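Visitor: predicted model follows, preceded by the sequence.
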Amino acid sequence: MYSPIGEYDIKSIQLQFSDVLTPKEKSKNIEIYTINDTHGAADTIVDSSSKKYQSGIKKLSAYLVSEERKRPEEVVALCSGDMWQGGIQSNRSRGKSMIDWMNVAGFESMAIGNHEFDWKPETIEENSSFADFPFLGINIRDANGNRPSWAKPSTIVSRGGVRIGVVGAIGDVASSISVSSLSGYSFHWSETPKMVEEEANRLRYQEGCDIVVLSLHGSSSSNAANCDLWDGVDGVLEGHTHSSYFFIDKKGVPHVQTYANGSNIRSLKFAYDENANKYKYVSNANVENAYLSSLEDEPMASKVYDHYEESVSSLKKEVLYHTEEVISKSELASFSSKCLYEYYEDKYEGTRKFVGAAINSGAARQELNGDITYADLINALPFENENVFVHIPFNYFQAMQKNSYYSTYSSDVSDISFSQEVEIVMVSYVSDKASEQSKYHFSCDDRDGTYYLFDIVADAFREGKYAS
């Protein structure tokens, strides 16, 4: 087992139950807790001025571990993906800090999300060997149509003689992953409902599961009133859209999702109905940030946090820039594209002539204000895309500048003709998309993966370029 904390036993809670109990002896109630899209948010942050609410792993564990210990035969903890990428501890350890926390918090599974692919499938595979729980992705297939060994279709959890089947799937989110990071994998979304139904039926009728839930890194909330995708399951634990909600679909199946960054925890509760001789959904709960952030730090999670904090504490203390005004996400994206252009224009002065740069506007994930530390900047610009040198007709670059999907910067182009081919710098998230290449008639040349966007922008902040 991966245990970087030395003598400390990283496995938190040993829960073993008999699977041969009669219905009268089984637990009458099962409560399934879920979180999603934690994005490596290890720190506790409650800041109403910036509307930033992170419970932090020490507070999340305080609640989950307490519930697990009070009701060990009733409580299950699951998560629905995008757990690693974002916070500085997790980014610097490529998700291992969050795996270690999830181990001590007692999670039983993780549905794979789109941002688990940010560091490519090799990292998912490596991290799966450190986890005490399976990664789930029934619909993930490689270029040959095979499901990888690190993406299990389902898992079974036992609590008080009750068998809970968990099917895991990733949503229709392939377009939100860079082509290079996706590495030839696909998600077969149109076939996913049938895959889930067949696996749910197998769990229920062949494996004897009393409850079957779907852990999905995707959301059905936009079609809540008419949602009828998921036959065979008793509940759906969702993710991806960072929206906290509960609804019951037209087939009577409950759905939940939490906010991002560990702000809250949600749950679905099932109770045994003696007349129907089965477990039925009875209620849901929303454990909010205001309560979570008031709890005492949980000791095991604190040890995990402290271990990884040692390697990043200096970066969290380094103030790159101070501003009295909020730098919005759009302003940060605009500044970042300018920094990207200036960095490579200086680096290749005299050998290449760039006329601009382009990033996706969504690359900037958070606004900034006050003292901006290196850690703050990584949280705001977390993606480690390569920087790609692109040849594009000037008129198509102009069209790109008018598209709000992009945040662009252009140098003095007064002497460039309408159809002349020019060179710009682009992040690989957008440059590698065939649809964008076709739409804007550009081709990719060289690429540089040695210096990421957040480091380029960090240097610019250090040098005071934002003020200018």
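Guide: Structure received. The structure presented is a predicted model; accordingly, all values stated were derived computationally and were not measured. Numbers count the residues shown, from 1 in each chain.

Visitor: drop to CA atoms for contacts and neighbour counts, all remaining ones
Guide: Will do.

Visitor: surely residue 188 touches residue 137?
Guide: No - using CA atoms under 8 Å, residue 188 is not in contact with residue 137, being 11.0 Å away.

Visitor: which of those two has more neighbours?
Guide: Higher neighbour count among residue 188 and residue 137: residue 137, with 27 against 18, using other CA atoms under 10 Å.

Visitor: residues touching that one, list them.
Guide: Residues near residue 137 by CA atoms under 8 Å, 6 or more residues apart in numbering: 111-112, 151-154, 168-170.

Visitor: JSON lines for the residues you listed, including distance to residue 59 and neighbour count?
Guide: Formatted as JSON lines, the contacts of residue 137 follow (distance: CA to CA, whole Å; neighbours: other CA atoms under 10 Å):
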{"residue": "111", "distance to residue 59": "22", "neighbour count": "33"}
{"residue": "112", "distance to residue 59": "23", "neighbour count": "30"}
{"residue": "151", "distance to residue 59": "29", "neighbour count": "23"}
{"residue": "152", "distance to residue 59": "29", "neighbour count": "22"}
{"residue": "153", "distance to residue 59": "30", "neighbour count": "22"}
{"residue": "154", "distance to residue 59": "28", "neighbour count": "25"}
{"residue": "168", "distance to residue 59": "26", "neighbour count": "33"}
{"residue": "169", "distance to residue 59": "28", "neighbour count": "33"}
{"residue": "170", "distance to residue 59": "27", "neighbour count": "29"}
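
Visitor: between those residues, which is closest to residue 405?
Guide: Nearest to residue 405 among the contacts of residue 137, counting by CA to CA, is residue 170 at 24.0 Å.

Visitor: make sure the closest one is actually in contact with residue 216.
Guide: Yes - between residue 170 and residue 216 there is a contact under CA under 8 Å: 5.7 Å.

Visitor: between these two, which contacts overlap?
Guide: The contact lists of residue 170 and residue 216 share residue 111, where a contact means CA under 8 Å, 6+ apart.

Visitor: just to be sure, residue 384 is in a helix?
Guide: No - assessed with DSSP: H, G, I helix; E, B strand; the rest coil, residue 384 is coil; it does not lie in a helix.

Visitor: what's near enough to touch the closest residue to it other than its chain neighbours?
Guide: Excluding its sequence neighbours, the residue lying closest to residue 384 (CA to CA, 6 or more residues apart in numbering) is residue 452, at 5.7 Å. Shown in contact with residue 452 (CA under 8 Å, 6+ apart): 384-387.

Visitor: ok, residue 292 next?
Guide: Applying CA under 8 Å, 6+ apart, the residues contacting residue 292 are 55, 59-60, 63, 264.

Visitor: try 10 Å
Guide: Residues in contact with residue 292, defined by CA atoms under 10 Å, 6 or more residues apart in numbering, are 44, 54-56, 58-63, 262-265.

Visitor: which ones among those map onto strands?
Guide: Within the contacts of residue 292, residues falling in strands by DSSP state E are 54, 265.

Visitor: which one of the contacts of residue 292 sits closest to residue 201?
Guide: Distances from residue 201 to the contacts of residue 292, taken by CA to CA, are shortest for residue 265, at 28.0 Å.

Visitor: okay, one more to line up with it:
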Amino acid sequence: MLRFKAVGLFLGIWLLAATALAGGDYTLTILYTNDIHAHLAAFDEFGAFCDKAKDAAGKCQGGAARLATAVARERAKGGNSLLLDAGDQFQGTLFFTKYKGEASAFFMNRLGYDAMTLGNHEFDDGPATLANFIRSLKFPMLGANVDVTASPDLKGLVAPYIIREIGGKKVGIIGLGQPKTAQMSSPGPTVTFAAAAGPVKKALAELQAKGVRIIIVLSHLGLTGDKKLAATVPGIDIIVGGHSHVLLGNDFPEAVGPSPLVIDGPDGGKTRIVTAGYWGRYLGSLTAAFDADGHVATMTGNPIRLDAAMPEDPATLAEVDRFAKPLDAFRATVVGQTVNALGAAMCRQEECTAGDVLAESLLAGGRRFGATMALVNGGSIRAGIAPGPITLGDVLTASPFPNTLTVLTLTGADLKAALEHGVAHVGLTDGTGRFPQVAGLTYTYNPAAPAGSRIVAVETADASGHFTPLNPNADYRLAVSDFLFRGGDGYAMFGKNGRDVEADGMAVADLIATWLGQNNPLRLELDGRIAVAQ
């Protein structure tokens, strides 16, 4: 009798093991980041440099040292894992201003990333800087929809996908860049960007032919693009996304959806989407169990908050301090003082004080060329500024792009078209960086109206500061950045229809520093120059 019981017990254990193998025995944990934007040192709630006093008060978050701790803790749990980045390591703090990607590469190598895809900001300093960055990486750069074959700098440095064998299973990772990078950044004429679906389908076919059944897409399309891709292209298990600066998470007030976000595919399958906000405020974590055919059996996870409760890894912090030391001279130069915080959190959808500062600075710089108004894209504002002294480091952190001043003449009709373009994506998760912050004009818009018909009223200032309703047939002198004049963020009307163009090469950061000095101390509050129709 005991013998039969032993045989029965053995068979039961064998059946349980077989069931486990068939139903999800292979697990893979994906750790992910996106849109770090050179935030290698800890920062405060405004995105500004976090000093010792703020650290002692528990007001610091993010940074490579906290990220190192979080990654080490997750890896210590054991099992199969990947560490992936969905693009935009470049641009956003003095670490990029000075090191042009060298510091970012150092810390990514130190943390042991497995792959990265190209973000649009990777091209901000041109292909040569990007090429140096990629050559210094110890892992591949991916971009299935990015053609660099005609680029002397980038040819051979970007792969469409990679295959990693982890725990005895082949995992395919496909990279996708932002298709509108040419409008958003400076890739030059020899780098081209395609829509996502075609390159992904091609890569999927090649991976499947090589026996790969687990497919991850590392994407910088933005959340809207990721949803569209998941709904139209079958065979994708997971999309790790970036570009939208939004969080998918569970039990986080700022999250715009759950993690993972499940999208039904065209073949009846399901694709899971994850993304971890921006600036390294979170480390994303997702654990998936796959069956023998590579199908997802279960999937769980949630981003990990990298706030003051997450300790900084001492060895990594020492390296951050080593890179930060030469930046002290930049940070130490005081250019002004602000009584109130210059907020940047809402610059992509409403008036913000950091946007007012940037627009007023361009207008002041453009007055010598006859400018009476200025328009800047909210996405060019990368951080706010806390009350107190304002240093050059604060300015360069808030406005890190190497943009210069351009002044042009536009008709009132073209100006209204630019404003319509700027507010067209309000309420969406992508393309909101175009939102127009302004000086020398006011406007009211209705976000509930169809895109292209949202501008309700516009008033413009003359040289004496007197406001009158916009005349569609009149000419106006407008100050913008050279980025917008080149058609950046889709503002094609500036370069196409602009007349009497003046561009003296004055750096936008210098204009801000000058304006702050002239308005010191600054007592700036929102004045309603941008209004929402009730």
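Guide: Thanks, I have the structure now. Every value quoted in this text rests on a predicted model; they were computed, and no experiment measured them.

Visitor: CSV for the contacts of residue 292 of structure 1, including distance to residue 241 of structure 1 and neighbour count?
Guide: As requested, those are exported to CSV (distance: CA to CA, whole Å; neighbours: other CA under 10 Å):
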residue, distance to residue 241 of structure 1, neighbour count
44, 22, 22
54, 17, 26
55, 18, 29
56, 20, 26
58, 24, 26
59, 23, 26
60, 20, 28
61, 23, 26
62, 26, 22
63, 24, 20
262, 14, 28
263, 14, 29
264, 14, 27
265, 15, 26
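
Visitor: start to end distance for stretch 315-331 of structure 1?
Guide: End-to-end span of stretch 315-331 of structure 1 (CA to CA, to the nearest Å): 23 Å.

Visitor: please apply the same query to stretch 102-112 of structure 1.
Guide: Span of stretch 102-112 of structure 1 from end to end, CA to CA: 14 Å.

Visitor: can you check which part of structure 2 it sits on?
Guide: Here stretch 102-112 of structure 1 aligns to structure 2 at residues 108-118, judged by TM-score structural alignment.

Visitor: so what corresponds to residue 96 of structure 2 in structure 1?
Guide: So residue 96 of structure 2 corresponds to residue 90, using TM-score structural alignment.

Visitor: confirm that its match sits in a helix.
Guide: Yes - Residue 90 of structure 1: assigned to a helix according to three-state DSSP.

Visitor: which stretches in the stretch 1-150 of structure 2 count as strands?
Guide: 26-33, 81-85, 115-117, 141-142, 146-147 (DSSP state E, counting those that start in this stretch).

Visitor: so which of these gets nearest residue 518 of structure 2?
Guide: Among those, if distance is taken as CA to CA, the winner is strand 26-33, at 39.8 Å.

Visitor: ok, average deviation of the closest one from structure 1?
Guide: On superposition with structure 1, the mean distance recorded for strand 26-33 of structure 2 (mean CA distance after the TM-score superposition for structure 1) is 1.5 Å.

Visitor: now the contacts of residue 452 of structure 1 in CSV, with distance to residue 293 of structure 1 and neighbour count?
Guide: Below are those laid out as CSV (distance: CA to CA, whole Å; neighbours: other CA under 10 Å):
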residue, distance to residue 293 of structure 1, neighbour count
384, 30, 21
385, 33, 24
386, 37, 19
387, 39, 25
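
Visitor: of the residues you listed, closest to residue 286 of structure 1?
Guide: Nearest to residue 286 of structure 1 among the contacts of residue 452 of structure 1, with distances taken as CA to CA, is residue 384, at 33.4 Å.

Visitor: can you tell me which residues contact the corresponding residue of structure 2 for the closest one?
Guide: In structure 2, residue 384 of structure 1 lines up with residue 402, judged by TM-score structural alignment. Contacts for residue 402 of structure 2 (CA under 10 Å, 6+ apart) come out as 91, 97, 124-125, 396, 481-483, 506-509.

Visitor: for the residues you listed, name the two members farthest from one another.
Guide: 91 and 506 (19.5 Å).

Visitor: between these two, who's got more neighbours?
Guide: Applying other CA under 10 Å to residue 91 of structure 2 and residue 506 shows that residue 91 carries more neighbours, namely 27 against 17.

Visitor: and the gap between the residue nearest to that one when sequence neighbours are not counted and residue 99 of structure 2?
Guide: What sits nearest to residue 91 of structure 2 in space, not counting adjacent residues and going by CA to CA, 6+ apart, is residue 37, at 5.0 Å. Relative to residue 99 of structure 2, residue 37 of structure 2 is positioned 13 Å away (CA to CA).

Visitor: which one's more surrounded, these two?
Guide: residue 37 (22 against 13).

Visitor: what's the match for that one in structure 1?
Guide: Checking TM-score structural alignment: residue 37 of structure 2 goes with residue 39.

Visitor: same question, residue 481 of structure 2
Guide: Matched to structure 1 by TM-score structural alignment, residue 481 of structure 2 sits across from residue 427.

Visitor: next one: residue 387 of structure 2
Guide: Correspondence of residue 387 of structure 2 to structure 1, assessed by TM-score structural alignment: residue 370.

Visitor: swap in residue 145 of structure 2?
Guide: Match for residue 145 of structure 2 (TM-score structural alignment): residue 139.

Visitor: again, but for residue 365 of structure 2
Guide: Checking TM-score structural alignment: residue 365 of structure 2 goes with residue 343.

Visitor: residue 516 of structure 2 now?
Guide: Using TM-score structural alignment, residue 516 of structure 2 pairs with residue 461 in structure 1.

Visitor: wait, isn't that match in contact with residue 321?
Guide: Yes - Residue 461 of structure 1 lies in contact with residue 321 (CA atoms under 10 Å); the separation is 5.7 Å.

Visitor: sorry, back to before: out of the contacts of residue 402 of structure 2, which sit inside helices?
Guide: 97, 396, 482-483, 508-509 (DSSP state H).

Visitor: report the longest helix in structure 2, please.
Guide: Longest helix in structure 2, counting by DSSP H: helix 2-24.

Visitor: what residues sit buried inside that helix?
Guide: Neighbour counts over helix 2-24 of structure 2 (16 or more other CA atoms under 10 Å) mark 23-24 as buried.

Visitor: same thing with stretch 24-31 of structure 2?
Guide: Buried residues in stretch 24-31 of structure 2 (16+ other CA under 10 Å): 24, 26-31.

Visitor: could you do stretch 395-406 of structure 1 as well?
Guide: Under 16+ other CA under 10 Å, the buried positions of stretch 395-406 of structure 1 are 395-397, 400-401, 406.

Visitor: could you dump these to JSON lines with distance to residue 100 of structure 1 and secondary structure?
Guide: Shown next, in JSON lines, are those (distance: CA to CA, whole Å; DSSP: H, G, I helix; E, B strand; the rest coil):
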{"residue": "395", "distance to residue 100 of structure 1": "50", "secondary structure": "helix"}
{"residue": "396", "distance to residue 100 of structure 1": "47", "secondary structure": "helix"}
{"residue": "397", "distance to residue 100 of structure 1": "45", "secondary structure": "helix"}
{"residue": "400", "distance to residue 100 of structure 1": "42", "secondary structure": "helix"}
{"residue": "401", "distance to residue 100 of structure 1": "43", "secondary structure": "helix"}
{"residue": "406", "distance to residue 100 of structure 1": "36", "secondary structure": "strand"}
